[in-house]
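**Q** Sequence first, predicted model second:
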Amino acid sequence: MSGSTFTSVTSVTAVTSVPSPVAAERRSPGRDPWLEPSRAARELGLERHEFDLAVRLGRIRTRPVGGGDGGRAVARTEIARLRARPGFPEALRACVETVGTARGAALMKVTEDRFTRLARLGLLVPVRFTLGPHGAVDWLYLAEELRAFAAAEENAELLTGRPSGALGTPLDPDLDVRPRNWRNRHLGCLLRLADGDPWGRAGAVASLLDPLQVAEVVKDPYERSRLNAHRAAPPAGGASGPSAVRLARELTTAQDEDETAWLRAELTGLVAQAREHRPAPGPTPRSSRAVCTGTPERDRPLGGLRALLGRRWCRSRRPIGDR
C-alpha cells in the first residue's frame, strides 16, 4: 500500500466473472437463479454500500445483466457459497468495513495528523470517498488494510518513531496523492468488473480521462460511442447537486501529466485489441441496405429521399414519384 504506482492494464485479470450455476442446484419453476443487487445484499446481511464495495473489490462475484447497462446480478450459488463460509456474516462485513481519518487514526493508535500525513504521502490508500458540504472530501479506508499496516514490523517507525523526513517537515499544500491513488485503485475495480470484455476494459480506462483526451486518442466516432457505452459514471460520493457532480468528476479524472500520458497509452493499446476482437459498428454500406421490393435502389425515383424517409418508404404501396 505504498505510494501510487502504475501497472499495465493488460496485467489486471478479471476475477468477478461468474461460472455457470452448478448442475447440482435444482430450482423450482419460476425461481430465478440470479438475484438483483438489493435482494442479494439483504440475503448477505449487508448494507447496500457495503455490498457495492464488496462487488468492486471482487469479494462477491457477479455478472452484468441487461446487455451491460442494467447493473449486475448475483447467482444464488454465490450467495450459498458466501453464507457457508466460516464467520458469516461478521467476516464478510469486516472485509468491507471502512473508516475515516478519526477512526482510522484510533485503530492504528496514531494521531490524526500523522494518519493524514501517511495518507497524503501515499502510504495509506483510500477505497472510497464521500462529499461533504462546501466541497469537503472525506476519504475512507479499509479497516482491515489499516490493521495490517499497523501490524507490519517494517512500519513501526512510521507509527511510533519521531517524525522525520517527509513526515517531519511541513507538507506542501499541493502534495496529496490520495485522489490519484484512489483513481488507480478505482481503475483496478473497473477492470475486474469488465469481465474480460475488450471494449469494457478500454471503457474502464476511458472513464478516468477527460472526454477531450479520449477524442484525441480515439478518432473514430463509432469507436468512441462504443467506449461511452462502457464508461463508468463518477461515484456520487453521497452528495447531490451540480457542485458535487463537478467535484466527483474532478476526483475521477486524471490530473497529472504523467498519469494522463499513461492512461492515454493504455487506452490506445486496449482500443487496438478491442478493434481486433470486435470492431465497433460503423455506418451501413449503401450497397447492403435492405430494399422493400426487387427493384434496384438506383432505379427507384427519389432514391436519395428514400434514405431519409427510412421506414416510411417501406410502408408505401408505390414509389413516391408515382403520386
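**A** Received, thanks.
**Q** alpha carbons only for contacts and neighbour counts from here, please
**A** Fine.
**Q** what residues are up against Arg306?
**A** Trp313 (Cα atoms under 8 Å, 6 or more residues apart in numbering).
**Q** Now do the SS call for it.
**A** Here Arg306 is recorded as helix under DSSP: H, G, I helix; E, B strand; the rest coil.
**Q** Please apply the same query to Ala244.
**A** Of the three states, Ala244 takes helix under three-state DSSP.
**Q** Run a quick neighbour tally on it.
**A** Ala244 is flanked by 21 other residues according to other Cα atoms under 10 Å.
**Q** and the gap between it and Arg178?
**A** For Ala244, the distance to Arg178 (Cα to Cα, to the nearest Å) stands at 18 Å.
**Q** what about the helices in the stretch 151-300 of the chain?
**A** 156-160, 178-193, 198-206, 211-217, 221-230, 242-252, 257-277 (DSSP state H, counting those that start in this stretch).
**Q** Give me whichever of those helices is most buried.
**A** Highest mean neighbour count among these (mean count of other Cα atoms under 10 Å): helix 198-206, with a mean of 27.
**Q** still on that earlier bit, so which of the helices of the stretch 151-300 of the chain is nearest Gly45?
**A** Ranking these by proximity to Gly45 (Cα to Cα) places helix 178-193 first, at 22.2 Å.
**Q** Helix 257-277 and the closest one, what's the angle between them?
**A** Using axes from the mean of the first three to the mean of the last three Cα atoms, to 10 degrees, one finds that helix 178-193 and helix 257-277 are set 10 degrees apart in direction.
**Q** List the contacts of the residue nearest the centre of the chain.
**A** Centroid-nearest residue in the chain: Leu190, 3.1 Å away (criterion: Cα atoms, centre = their mean). Neighbour list for Leu190: 56, 201, 204, 232 [criterion: Cα under 8 Å, 6+ apart].
**Q** and if we set it to 7 Å?
**A** By Cα atoms under 7 Å, 6 or more residues apart in numbering, the contact set of Leu190 is Ala204.
**Q** distance of it from Pro211?
**A** If you go by Cα to Cα, the gap between Leu190 and Pro211 works out to 18 Å.
**Q** For the stretch 1-150 of the chain, which segments are assigned as strands?
**A** In the stretch 1-150 of the chain, the segments counted as strands under DSSP state E, counting those that start in this stretch are 34-35, 63-64, 72-75, 98-99, 128-131, 137-142.
**Q** Including mean neighbour count, could the ones you listed go into CSV?
**A** Output for those, formatted as CSV (neighbours: other Cα atoms under 10 Å):
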stretch, mean neighbour count
strand 34-35, 19
strand 63-64, 18
strand 72-75, 21
strand 98-99, 22
strand 128-131, 19
strand 137-142, 19
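**Q** Quick check: which of these is nearest to Leu263?
**A** So among the strands of the stretch 1-150 of the chain, strand 128-131 is nearest, using Cα to Cα, at 21.0 Å.
**Q** Take this one as well and set it beside the first:
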Amino acid sequence: MTVDQGARTVTPGRAAQELELRRDEFRLAVQLGLVRTVPAGEGERRRVEQRELDRLRAAPDFPDGLRERVRAVGTGEAAALLGITADRFTRLARTGHVSPVRFSLNRYRAVVWLYLAHEVAEFGLSCPALLAGRLPLEVRERLAAHEDLRARNWRARRLALLLRGAEDPWARAAVIASLLDPVQVAEVVDDPYERTHLDRLRPPPPPGMPMAPVAREIAERLTRADDPDDILWHRVSLAMALDEARAERQAPHPGDVRVPEVRVRAETVQVVRVPAVPVPVVPVRTPPVPEASVPGPSVSLGAPGAVPEAWSAVIDRPPGRPARARFLERFRRGKGVGAGRPRQRRRPVAWP
C-alpha cells in the first residue's frame, strides 16, 4: 500500500474514539480489514489516516453498522441468536460449520472461542436444517471421532488476513512458517540464514495473548498446526512460497553487503596540488649530564665509546699511548705487576 507522506494520521487509540469503537473492537476491525492502517516507521505502531476515518464516518449506517460487523459473541450468545442450545452450537462449531474469529483464556485456563455475530446469523439463514432435529450421520460420526476444527479454522482465517496484508514474498513465507513448529520449519527450510530471515519477518502474535507462562503456552499451541493433514498442507505451502521468494531475491547472508565500485573516467580526473606546509622544528632539550665522582678535572663523556681525558690522568696513562704498550715497557724494566712493592695480603672484596 502506498503511503502518502503528507497525509495526516492518528494513533489507534484516537481512531477508536472517532469511530466510537472499543479497543478490542477496533483491533478486530483492523484484523478483518474493515479499517485500513498505514506504517508509521520501523519499530512503531501502525496509524490510521484521517481520510480513512472520514470514509468510514461517511457511511449511512455509521456507527451502528461498523459496530455490528465487529461484534464478537461467545457460545451462549451465539446459541441464543440461532435459537438453539449451547451444546448444539458447540457441536456445530467443532465440526467446522461456524469458524471462530478470536479466542481468550478464562481464569480456569479454558479456551473461550468468540464468533462474529453477523456470521452466526448468516449460518442460521443458510443452514436451517442443522438447527432442529437430529444431526446428520456424518456430523455425528465426526463428533464420535473427537474432531474439533475450531482452532484449525481460526488459524486459516488468520492466515488469510495476514497474507492479504503481506506484500513481500519473504513476508508471506514468514506468515506461513509462523503456523508451523520450529522443527517442521527446519525440515522445509534447510538454510539457517533463510530461517533467520523468516524469523525476523514473523508476524506479531494475535492481540490478547496472555502474559502468564502456562496460559501463554496454551495459547501458543493454538497458533500452530497440530493435525497431520494441516501440517502437511502448510509445509507444502511454505515450500511453494519459498520458491517464489527465492526467485525474486535471495535471503541476506553474511558478507552480502558490498560497497559499490565507483569508476571515474581518466579525462575527468584533475590533479590538485596541495602547497607544502612547513613543519616547525622544535628544539629538544637534553638534560645535563652529572659530573663523575672522580678527583681531578670534570669529566666530559664526549662521543660514545671514547675514553674521557680525566680518566687517563687517574690511571696515569700518557695521552696518545696505548695501555698495552706501557704495560710491556714497564714489564721489561722489571716493574711488572707487583715489582718493587711489598707483598700485601689480598683483602676480600666487599660487594655493594
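**A** Great, that's in hand. For clarity, every value in this text was computed on a predicted model and none was experimentally measured.
**Q** how near is the residue nearest to Ala73 of the first structure when sequence neighbours are not counted to Ser17 of the first structure?
**A** The spatial neighbour of Ala73 of the first structure that comes closest, neighbours along the chain excluded (Cα to Cα, 6 or more residues apart in numbering), is Glu36 at 4.9 Å. From Glu36 of the first structure across to Ser17 of the first structure, the span is 16 Å (Cα to Cα).
**Q** what do you get for Arg192 of the first structure?
**A** To Ser17 of the first structure, Arg192 of the first structure is 8 Å away according to Cα to Cα.
**Q** swap in Pro221 of the first structure?
**A** Distance check for Pro221 of the first structure against Ser17 of the first structure: by Cα to Cα, it reads 29 Å.
**Q** Can you give me every residue that contacts the alignment partner in the first structure of Thr75 of the second structure?
**A** Superposed on the first structure with TM-score structural alignment, Thr75 of the second structure falls opposite Thr101. Residues in contact with Thr101 of the first structure (Cα under 7 Å, 6+ apart) are 112, 115-116.
**Q** quick one on the thing from earlier: the residue nearest to the centre of the first structure maps to what in the second structure?
**A** For Leu190 of the first structure, the aligned position in the second structure is Leu162, judged by TM-score structural alignment.
**Q** Give the equivalent position in the second structure for Leu175 of the first structure.
**A** In the second structure, Leu175 of the first structure lines up with Glu147, judged by TM-score structural alignment.
**Q** same question but for Phe51 of the first structure, I mixed them up
**A** In the second structure, the residue matched to Phe51 of the first structure (TM-score structural alignment) is Phe26.
**Q** And Thr196 of the second structure? What does it align with in the first structure?
**A** Using TM-score structural alignment, Thr196 of the second structure sits opposite Ser225 in the first structure.
**Q** Now which residue in the second structure aligns to Ala73 of the first structure?
**A** Aligned partner of Ala73 of the first structure by TM-score structural alignment: Arg47.
**Q** That match is in contact with Pro12, isn't it?
**A** Yes: the criterion here is Cα atoms under 7 Å, and Arg47 of the second structure meets it with Pro12 at 6.0 Å.
**Q** mind checking which of the strands of the stretch 1-150 of the first structure is nearest Pro285 of the first structure?
**A** Ranking the strands of the stretch 1-150 of the first structure by proximity to Pro285 of the first structure (Cα to Cα) places strand 63-64 first, at 31.8 Å.
**Q** mean per-residue distance, the closest one to the second structure?
**A** Mean deviation of strand 63-64 of the first structure relative to the second structure after superposition (mean Cα distance after the TM-score superposition for the first structure): 2.6 Å.
**Q** counterpart of that strand in the second structure, which residues?
**A** On the second structure, the counterpart of strand 63-64 of the first structure by TM-score structural alignment is residues 38-39.
**Q** Surely Tyr193 of the second structure is in contact with His253?
**A** Yes: using Cα under 7 Å, Tyr193 of the second structure is in contact with His253, at 6.2 Å.
**Q** circling back to that earlier point, by neighbour count, which of the contacts of Thr101 of the first structure wins?
**A** Most surrounded of those: other Cα under 10 Å gives Phe115, at 21 neighbours.
**Q** Which residue is the nearest non-sequential neighbour of that one?
**A** In space, Phe115 of the first structure is closest to Ala105, 5.6 Å off (Cα to Cα, 6+ apart).
**Q** got the contact list for that neighbour?
**A** Counting by Cα under 7 Å, 6+ apart, Ala105 of the first structure touches 111-112, 115.
**Q** and the aligned partner of Arg94 of the second structure in the first structure, how many neighbours does it have?
**A** Using TM-score structural alignment, the partner of Arg94 of the second structure in the first structure is Arg120. Residues lying near Arg120 of the first structure (other Cα under 10 Å) number 21.
**Q** now swap in Arg231 of the first structure and tell me
**A** Neighbour count of Arg231 of the first structure, defined by other Cα under 10 Å: 21.
**Q** Make sure it is actually in contact with Ala206.
**A** Yes: the pair Arg231 of the first structure and Ala206 passes the contact test of Cα under 7 Å, sitting 6.4 Å apart.
**Q** Now do the shared contacts for the two.
**A** Common contact partners of Arg231 of the first structure and Ala206 (Cα under 7 Å, 6+ apart): none.
**Q** follow-up on the earlier one: list the contacts of the match of Thr196 of the second structure.
**A** Under the criterion of Cα under 7 Å, 6+ apart, the contact list for Ser225 of the first structure is empty.
**Q** try the one 10 residues further on
**A** Residues counted as contacts of Pro235 of the first structure (Cα under 7 Å, 6+ apart) are Ala248.
**Q** Kindly provide the distance from the residue mapped onto it from the second structure to Thr223 of the second structure.
**A** Using TM-score structural alignment, the partner of Pro235 of the first structure in the second structure is Pro206. Per Cα to Cα, Pro206 of the second structure is found 9 Å from Thr223 of the second structure.
**Q** residues in contact with the match of Leu175 of the first structure?
**A** 94-95.
**Q** corresponding residue for Ala215 of the second structure in the first structure?
**A** Counting by TM-score structural alignment, the partner of Ala215 of the second structure is Ala244.
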